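Q: Need the 3D shape of this:
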Amino acid sequence: PRDIFRYFEVLYPSEEESEEYQKLLIEKRTLGKGELEAISICRYRRYIFSSIDAAALRFADENGVETLELHSILRSLWESSLQSKEEVKEIIAEIEKKDNTSIKDIDAVFR
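A: Predicted coordinates for the structure are as follows:
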């Protein structure tokens, strides 16, 4: 499972992004720390933000951060043949297990 990290760059917040994150922690306590830190980085660097958390996606969008839903990412993996349907289902199961959550409308990924 950790092999996936070969494909991603680990980002560290700049001083400005850290200050933004601290403000967001006070301002938006209902969102997780990881989402808030990612939103602050995406906002400054003009990156796209993605999350399972609908409230985090909405907050990012309301704050001018471009968002991408998880379903779109999973669908792209399958449609581009980077991952098979079964592999995408395994990714979904792993996300649900590790985040102790349930991804809604999984069938939409494969329509």
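Q: make it CA atoms for all contacts and neighbour counts henceforth
A: Noted.
Q: List the buried residues in the lengthiest helix in the chain.
A: Identified as the longest helix of the chain according to DSSP state H is helix 85-99. Applying a neighbour-count criterion of 16 or more other C-alpha atoms under 10 Å, one finds 85, 88-89, 92 buried in helix 85-99.
Q: Return the closest of the residues you listed with respect to residue 23.
A: Nearest to residue 23 out of the buried residues of helix 85-99 is residue 92 (C-alpha to C-alpha; 32.4 Å).
Q: how close does the closest one sit to residue 24?
A: 29 Å (C-alpha to C-alpha, to the nearest Å).
Q: Same question for residue 95.
A: For residue 95, the distance to residue 24 - C-alpha to C-alpha - is 26 Å.
Q: now the other sequence, so there's something to compare against:
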Amino acid sequence: MQLVALTPEELAAIPTLPESSGDGEKECVAVCQGRGWAFLTNDKRARNYYQQTGVEVYYWAGLLRALWESGLKSMF
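A: Predicted coordinates for the structure are as follows:
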């Protein structure tokens, strides 16, 4: 994980994203769209919406389950 500054293009994309998304979520999605990165969320509605727009989206619970099933992460 890394902290990045938004580019002018990414900042310009934010107002085009749904009002129902929070500010931080919109910033993350703008970065993911602009850089071709995956978006990780725990919001099913956001996951479904952004998948339809072509963003590569991963659901937090699914990631944790995959880590647990692989033995890389314990549940405790």
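Q: So the residue mapped onto residue 2 of structure 2 from structure 1: helix, strand or coil?
A: Superposed on structure 1 with TM-score structural alignment, residue 2 of structure 2 falls opposite residue 9. Assigned by DSSP: H, G, I helix; E, B strand; the rest coil, the conformation of residue 9 of structure 1 is coil.
Q: So what's the residue count around residue 9 of structure 1?
A: Neighbour count of residue 9 of structure 1, defined by other C-alpha atoms under 10 Å: 7.
Q: How far off centre is stretch 8-22 of structure 2?
A: 13 Å (C-alpha atoms, centre = their mean, to the nearest Å).
Q: Mind listing what's buried along it?
A: 10-11, 13-14, 17.
Q: and if you look at stretch 49-67 of structure 1?
A: 49-52, 56-57, 59-60, 65-67.
Q: would you say residue 35 of structure 1 is within a strand?
A: No - applying three-state DSSP, one finds residue 35 of structure 1 to be helix, outside a strand.
Q: now, which of the buried residues of stretch 49-67 of structure 1 sits nearest residue 31 of structure 1?
A: residue 56 (6.4 Å).
Q: For the closest one, which residues are in contact?
A: Applying C-alpha atoms under 8 Å, 6 or more residues apart in numbering, we find residue 56 of structure 1 in contact with 31, 35-36.
Q: Name the helix or strand for it, please.
A: helix 54-62 (DSSP states H and E).
Q: What is the next helix or strand after that helix packed up against?
A: Next in sequence after helix 54-62 of structure 1, counting helices and strands by DSSP H and E, comes helix 70-79. Packing partners of helix 70-79 of structure 1 (3 or more C-alpha pairs under 8 Å, 6 or more residues apart in numbering; DSSP states H and E): helix 85-99.
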